[in-house]
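Asks: Generate coordinates for the sequence data below:
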Amino acid sequence: MTSETILSIEPFQVPVNPDGTFKCFGQGTSGTVTRAIDSRTGNYIALKAIPVQLREQDRENVIQQLQNLYSCQHPCVTEFLGCAFYPARSSILIACEYMDLKSFKDMMTLGGAFPEEVVGYASSRLLDALVYLHRERKMIHRDIKPSNLLMNSKGQVKICDFGMSTQLANTLDPAHTWVGSTTYMSPERISGLQYVWNSDIWSLGISLAEVATGTFPYSDPGRRLELVELLDRIVDEDPPTLPETFSPEFRDFVSQMLVKRAEQRPHAEMLIGHPFVVLHGNADISQWLQQAATAMTSQSPST
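Replies: Below is the predicted model of the structure:
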């Protein structure tokens, strides 16, 4: 990083563009992510910048809320390293551990659909994370989607960006708050009902079906669905199913997650013992990880 223009935002060293904006490592609905360095350790970190409009008297309260929200201790939830308000860009900065393979969405874009055993391996860890969030933290994620499911070259799988939609809805700029991605939202939420614990399970099922097939389950070949039509389909049609080219265990696993009636949909702890998860939870995915890392390296920024 010695050749880069570096902005010091203690304790982080952040690469910036000539105009002073952060170099974009990833783009989400709520902000941009840049790869920075933690000056305390010399390690890479992921620094998310969320544009906000905050009164000065609200800043300390929002930062405290974020610290409380992200103070999770679980191997399948991204480690929180700190947050701050950055006045120069009117942004909240959230620092988390760096995952070198980025998100499932990034990996799918570079390498195509995931092999079934990789999906099973990941499912075991993602369900473990949801059990922790739901049972121990009493927290619903509300925005499960491929871009919020991360992996690194060590084979660690982690969830990020949880809980923001309701925690800070009254203080963050409504144009930039995290309200959940509508296309992955459960039928009960689209219908205007409250989130329940297993609303996250529907979103996970849609996400896993997408990364396994390489296609969003509600895609309509040859044309782009309008949002209203898509939402109507999620609420009114039978849920998606996996093609018969996949194993019976995987197809059953996804079908259980995509039960439309929330009261009949299993919770995360019920799915951990599913035969598909048990079969692949300890799979050796090292060769696939090497291929993913090679693809990611070829696309990585120079920072």
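Asks: use CA for all of it now, contacts and neighbours both
Replies: Fine.
Asks: Report how many residues lie close to N43.
Replies: Other residues near N43 number 12, with proximity taken as other C-alpha atoms under 10 Å.
Asks: Name the SS class of the residue nearest to it when sequence neighbours are not counted, please.
Replies: Nearest residue to N43 in three dimensions, chain neighbours excluded: I37, at 5.6 Å (C-alpha to C-alpha, 6 or more residues apart in numbering). Going by DSSP: H, G, I helix; E, B strand; the rest coil, the secondary structure assigned to I37 is strand.
Asks: now the other sequence, so there's something to compare against:
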Amino acid sequence: MGNLCETNETQKMTSVQMPSKQQQEETMGQSSEMNLHFSSQQEQARKKLSIDDFEMLNQLGKGAFGKVYKVKKKDNSKIYALKAMNKKQIFDSNLEQNAVIEKEVLNNSKHPFIVHLKYSFQSKTKLYFVMEYIDGGEFYQILQRTQGLPEPVVQFVAAEVILALEYLNMKLKIIYRDLKPENLLLTKSGHVKLTDFGLATKRKESNIKSYTLVGTTEYLAPEIIRKDGHSFEVDLWTLGILIYEMIAGKTPFSHPERNQMKIQYLILKNNPVYPPTMSRDAKDLINSLLQTNPQLRLGANGYDSIKNHSYFSKINWQDLYELKVKSPLKTFAEENSNRLQNLKPLQTQIKETPVNTPIPQLNDVSFSGNEMERNSSFKYY
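Replies: Have a look, this model is predicted:
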């Protein structure tokens, strides 16, 4: 919707033809119909959503606090992804504020490489986020199958992730803190979508840090392990880990038994071994991102330094943002989309679990949805 503005033209007196009585009656009739239609839309928006408004089709995934389902909204037959979370576990883990932040990120984001929220609501026991359905599957499945990707593919995926991180860190002032292959979804055309913002936090003013020990062990930045306090630079570190893993098929700091203490020791030691097949530009980029001192990481003074690195010399960032670049993962995403169409249907729907102790309502998480707003065009900033 455009802005209402006043020009010099509005101050001029102009001659107009007065409508006839019949035209006035017709206009009033049309106006009444429009008002009734608008009132109906408002009433629909005010209607409190519940899980009964959705038909569960398939289970797509499982997380720490709940599950993700493919669902169909009964009144419009549209397909969505529904994340159902256990409220008791959220309260027991003191992550109520994180749930609110996740809703805000999903709701406020208007970016092509970040999943968008359509609705959110809660019951006595569960919190529900209804998001756009991303039908190309998890990027993680590609790494499992290939054990390392060609560097042109890595450059493409990393570039889309960089644009998403830049938007989160610089525009929304959000620290993601959970970048990893499992949290990258693919559209049917093979483009990346960041998802799962349950560990995200708000970026504070300069020199004010966050101190929560949070994240996936292999991706933890040194300052999180040392509890020195951290800011958005942890996302630069995880970007370096992701790029290494996409090329090598494994993270640079790992242990066969996933011994967390040993992995953290390797991270603090920070001596990654690069495969001989990895390009010089890739090694330089990863080294620049995996700096122990967060202030020395590439991107600490702005994402342009990352986008201008020689590793991305063939990337047209504007075309990429506008989805004008064909994804090298398009074929895989289309095949995976077809596979997801044939998932085994759920035999039962989600049911509320009776509770003896009432679980408090989470404030600021309900969202009725605004399809018109969601269909608005993206603007590059």
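Asks: what about the helices in the stretch 201-350 of the second structure?
Replies: 222-226, 233-248, 260-269, 280-289, 304-307, 317-321, 330-341 (DSSP state H, counting those that start in this stretch).
Asks: what do we get in the second structure for the residue nearest to N43 of the first structure?
Replies: Using TM-score structural alignment, the partner of I37 of the first structure in the second structure is K72.
Asks: any idea how far its match is from F54 of the second structure?
Replies: 6 Å (C-alpha to C-alpha, to the nearest Å).
Asks: who has more neighbours, these two?
Replies: Using other C-alpha under 10 Å as the criterion, K72 of the second structure and F54 rank with F54 on top: 22 against 18.
Asks: Wait, the match of I37 of the first structure touches K78, no?
Replies: Yes: assessed by C-alpha atoms under 8 Å, K72 of the second structure is found in contact with K78 at 5.5 Å.
Asks: nearest spatial neighbour of I306 of the second structure, skipping sequence neighbours?
Replies: G299 (5.7 Å).
Asks: Tell me how many other residues crowd that neighbour.
Replies: Counted with other C-alpha under 10 Å, G299 of the second structure comes out at 21.
Asks: so how far is N336 of the second structure from it?
Replies: As defined by C-alpha to C-alpha, G299 of the second structure lies at a distance of 34 Å from N336 of the second structure.
Asks: L204 of the first structure matches what in the second structure?
Replies: Checking TM-score structural alignment: L204 of the first structure goes with L239.
Asks: Outside of stretch 189-196 of the first structure itself, which residues are in contact with it?
Replies: I140, R142, T182, E188, S199, L231, V235, A262 (C-alpha atoms under 8 Å, 6 or more residues apart in numbering).
Asks: Drop anything exposed from those residues.
Replies: Buried subset of the contacts of stretch 189-196 of the first structure (neighbour count, 16 or more other C-alpha atoms under 10 Å): I140, R142, E188, S199, L231, V235, A262.
Asks: how many neighbours does H274 of the first structure have?
Replies: Using other C-alpha under 10 Å, H274 of the first structure has 16 other residues around it.
Asks: What separation do you get for it and Y132 of the first structure?
Replies: Taken as C-alpha to C-alpha, the span from H274 of the first structure to Y132 of the first structure is 18 Å.
Asks: Check R55 of the first structure too.
Replies: Counting by C-alpha to C-alpha - R55 of the first structure and Y132 of the first structure are separated by 34 Å.
Asks: same check, this time on E263 of the first structure
Replies: For E263 of the first structure, the distance to Y132 of the first structure - C-alpha to C-alpha - is 20 Å.
Asks: The two: which is more packed in?
Replies: More neighbours surround Y132 than the other of E263 of the first structure and Y132, with 20 against 10 (other C-alpha under 10 Å).
Asks: residue in the second structure matching that one?
Replies: Looks like Y132 of the first structure aligns to Y167 there (TM-score structural alignment).
Asks: Correct me if wrong, but its match is in a helix.
Replies: Yes: going by three-state DSSP, the assignment for Y167 of the second structure places it inside a helix.
Asks: Name all residues that make contact with F113 of the second structure.
Replies: F113 of the second structure touches E160, V161, L163, A164, H191, V192, K193, L194, counting by C-alpha under 8 Å, 6+ apart.
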